[in-house]
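# missing the sequence, but the structure's below:
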């Protein structure tokens, strides 16, 4: 494949002005989110649902705008990429939930930790997106590399799901936490939303700082999988960034809506494994199509159908399994 053809395939719909507007809007949304969480408080369900609906309406409206201005193809690619990123972010939320529980984060500080995590995830994914675009410009072999990475990740996720291994967080075994504890002292108790305090004339970390670092490390792990996954849907760096941004912005509110329901999606990992494997195969076929045009290329519309079907299936099977378990579990005896 010629260098000119490859660069053409990586062209973006976004002008510098659109990039600037997008970043300004993103920073404004983050600033508004921080203003809300500046005063730590426990998030009520009504507040969480309201913000969740708002962050679901944003990508819906953005996709319509893309369709009107740039046509059907980028809009479908955006919606498909957003669904992929949103499904992966639910698994990310589950790990966040375990981290908050392991560090015994007070309920009123949970949304502050999540906001720090979202900002860190956006920064890390922006770096990975730029790196991914640079790698794709070096040649078609990058599609094969991304596809192989996703297939390996899918195999690991499926293996853990089949083994029915429970997620757990061992704080003392986390290298980032051990390193921070060696570098600076850590207080036993939380001090509101402060990351550091001065005790006995010495700057000291609070447990909140350890949680934030642990969340950042988790963000790094998820970015390694999520960015190649969405590059399997669209090669436009702007759309890749937009899908990640819209998927991450709603995480904080979605956490408080789903924190009691996440554990009930027992088959979610099966669905994520299927999605990652499908996109991995799609990337490998896309590489082969670039080299040998007679090899079929999976259309984005089919990708959207497969992803939606996988998520719907694991949601239904999880609900059925939960209902069967509830029927088999005897009710506790009533007190006399």
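Noted; the coordinates are in hand. Predicted, not measured: the structure shown is a model, and the values here were computed from it.
# C-alpha only now, for contacts and for neighbours.
Fine.
# Based on its surroundings, how many neighbours for residue 260?
10 (other CA atoms under 10 Å).
# Same question for the one 4 residues further on.
Applying other CA under 10 Å, we find 15 residues neighbouring residue 264.
# For it, list the residues it contacts.
Residue 264 is in contact with 318-319, 322, counting by CA atoms under 8 Å, 6 or more residues apart in numbering.
# how far away is it from residue 82?
23 Å (CA to CA, to the nearest Å).
# cool, residue 322 as well?
Look at residue 322 and residue 82: by CA to CA, they are 28 Å apart.
# Repeat that for residue 235.
For residue 235, the distance to residue 82 - CA to CA - is 14 Å.
# neighbour-wise, which of these two wins?
Between residue 235 and residue 82, residue 82 has the larger neighbour count (other CA under 10 Å), namely 27 against 18.
# what about the residue nearest to the more buried one when sequence neighbours are not counted, distance to residue 4?
Distance criterion CA to CA, 6 or more residues apart in numbering; nearest residue to residue 82, sequence neighbours excluded, is residue 243 at 4.6 Å. In this view, residue 243 and residue 4 are 27 Å apart by CA to CA.
# same check, this time on residue 110
For residue 110 relative to residue 4 (CA to CA), the value is 49 Å.
# Among these two, which residue is more densely surrounded?
residue 110 (25 against 9).
# Flag every buried residue along stretch 16-24.
Across stretch 16-24, burial judged by 16 or more other CA atoms under 10 Å covers residue 22.
# Run through who's touching that stretch.
Residues from elsewhere that reach stretch 16-24, judged by CA under 8 Å, 6+ apart: residue 238.
# got it, and stretch 84-101?
Contacts for stretch 84-101 (CA under 8 Å, 6+ apart): 110, 114, 167-169, 211, 214-215, 218-219, 222, 226, 229-230, 243-244, 247-248, 251, 255, 259, 262-263, 268-269, 272, 275, 307, 311.
# can you tell me which of these are in strands?
Among these, no residue falls in strands (DSSP state E).
# Would you mind listing which of the residues you listed are buried?
Here, 16+ other CA under 10 Å leaves 110, 114, 211, 214-215, 218-219, 222, 226, 229-230, 243-244, 247-248, 251, 255, 262, 268-269, 272, 275, 307, 311 buried among these.
# Please identify the next secondary structure element, helix or strand, after the host helix or strand of residue 22.
Residue 22 belongs to helix 16-37 when elements are defined using DSSP states H and E. Going down the chain from helix 16-37, the next helix or strand is helix 45-70, by DSSP H and E.
# also this one, for the comparison:
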């Protein structure tokens, strides 16, 4: 379906970026069909709005973690160590970035006062929109990387710039905030359509004073889809820093996104404890950005080294473990000191 470019972290000779892809038409069709089936199942399960329990969220989270790991084992056994390690590293990167996305989803749902019973439907719409947008970004990215070697440099600069912004916000202690009334997507929608003041179950359209109007559910869904564009700009170049195979890029994105709905409800309270996540994401994006720049430089000056995928995987996992441990320690110390402050 797509032409594959060599992995930016493992290619020995980037002068000729075309390599054989594991993404045969049959594998592409099977994977896309399986993803569509899972999405359809999610829509069936959420057709009747209900508040998600911790037990339900934990069960689905376990399923959506076991599934991509099993697929990774299949890739490793069927296609070898290099594709297997690239898939695993890409999945870990995408999953870590998706956790940061959950912060924004949490703020949007709170800002729009979405009823608990409707939250999973909003998340599901957001996941479908993200999959479609990233599919476009993956195709465009593959074509750009195939045609222009300097695309590696552009992707690297984008990731490094994003890493600097995230790090600056983390150092300055800026808390993520969303003013829904000032969001461009919300203002654009309200400019052309009237919006009702109350939710009406899972309905997005209704009639008010004899004319069609949007419900708040439609507005928050549109806002979530708007943020999907921003997320795709970071996540797709990031995983292209791990593997140049568009099939593996799609698979890592799809599996990371499919489990977001359940993960949101499982980590809804725990997310606030990851106070150092910003530092970790900045480090991860910075590392991958540097690797992309090095890959581009290696094509111009062959003496410039590149870094194996396993090294990148070790760095990403190590960073995530470190910031998780330091976050939990910082949160515990803050909670222990808070009674004395009161």
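Received it, and whenever you're ready, just let me know what you need. Quick caveat, the model's predicted, so the values are computed rather than measured.
# What's the TM-score once they're superposed?
After superposition, the two chains reach a TM-score (TM-score structural alignment, normalised by the length of the first structure) of 0.96; 331 aligned residues with a CA RMSD of 1.5 Å.
# quick revisit: just give me the mean distance for the helix holding residue 22 of the first structure relative to the second structure.
Compared with the second structure after fitting, helix 16-37 of the first structure has a mean deviation of 0.5 Å; criterion: mean CA distance after the TM-score superposition for the first structure.
# Where in the second structure does that helix fall?
Mapped onto the second structure using TM-score structural alignment, helix 16-37 of the first structure covers residues 25-46.
# Check stretch 163-183 of the first structure too.
Using TM-score structural alignment, stretch 163-183 of the first structure pairs with 172-192 in the second structure.
# Could you pull out the buried residues of the matching stretch?
180, 185-186, 189.
# Show me which of these is closest to residue 342 of the second structure.
Nearest to residue 342 of the second structure out of those is residue 180 (CA to CA; 32.7 Å).
# residues in contact with that closest one?
Contact analysis of residue 180 of the second structure by CA under 8 Å, 6+ apart lists 108, 111-112, 186.
# so can I have JSON lines of those showing secondary structure and distance to residue 310 of the second structure?
JSON lines is the format used below for the contacts of residue 180 of the second structure (DSSP: H, G, I helix; E, B strand; the rest coil; distance: CA to CA, whole Å):
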{"residue": "108", "secondary structure": "helix", "distance to residue 310 of the second structure": "36"}
{"residue": "111", "secondary structure": "helix", "distance to residue 310 of the second structure": "41"}
{"residue": "112", "secondary structure": "coil", "distance to residue 310 of the second structure": "42"}
{"residue": "186", "secondary structure": "helix", "distance to residue 310 of the second structure": "43"}
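# Which of the residues you listed are retained in the first structure?
Of the contacts of residue 180 of the second structure, the ones still in contact in the first structure (both residues aligned by TM-score structural alignment, their matches' CA atoms under 8 Å) are 111-112, 186.
# one step back: reformat the buried residues of stretch 172-192 of the second structure as TSV; add distance to residue 52 of the second structure.
As requested, these are exported to TSV (distance: CA to CA, whole Å):
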residue	distance to residue 52 of the second structure
180	24
185	28
186	27
189	29
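# if we take the residues you listed, which one ends up nearest to residue 39 of the second structure?
Closest approach between these and residue 39 of the second structure, by CA to CA: residue 185, at 24.8 Å.
# check which helix or strand covers residue 7 of the first structure.
helix 3-9.
# Residue 318 of the first structure contacts residue 267, correct?
Yes. The pair residue 318 of the first structure and residue 267 qualifies as a contact (CA atoms under 8 Å) at a distance of 5.5 Å.
# count of neighbours near the aligned residue in the second structure for residue 131 of the first structure?
Counting by TM-score structural alignment, residue 131 of the first structure lines up with residue 140 in the second structure. When neighbours are counted by other CA under 10 Å, residue 140 of the second structure registers 13.
# how far away is residue 140 of the second structure from residue 134 of the second structure?
For residue 140 of the second structure relative to residue 134 of the second structure (CA to CA), the value is 10 Å.
# contacting residues around residue 88 of the second structure?
Residue 88 of the second structure neighbours (CA under 8 Å, 6+ apart): 69, 72, 313.
# Would you mind giving the residues you listed as a markdown table with distance to residue 32 of the second structure added?
Listed next are those as a markdown table, based on distance: CA to CA, whole Å:
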| residue | distance to residue 32 of the second structure |
| --- | --- |
| 69 | 17 |
| 72 | 16 |
| 313 | 26 |
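# Please identify which helix or strand holds the most centrally placed residue in the second structure.
Nearest to the geometric centre of the second structure sits residue 98, at 3.6 Å (CA atoms, centre = their mean). Per DSSP H and E, residue 98 of the second structure falls inside helix 81-111.
# What span of the first structure is that helix aligned with?
Mapped onto the first structure using TM-score structural alignment, helix 81-111 of the second structure covers residues 72-102.
# superposed on the second structure, where does that stretch end up, distance-wise?
Averaged out, stretch 72-102 of the first structure is 0.3 Å away (mean CA distance after the TM-score superposition for the first structure).
# Pull out the buried positions in that stretch.
74-97, 99-100.
# secondary structure class for the equivalent of residue 323 of the first structure over in the second structure?
Using TM-score structural alignment, the partner of residue 323 of the first structure in the second structure is residue 332. Here residue 332 of the second structure is recorded as helix under DSSP: H, G, I helix; E, B strand; the rest coil.
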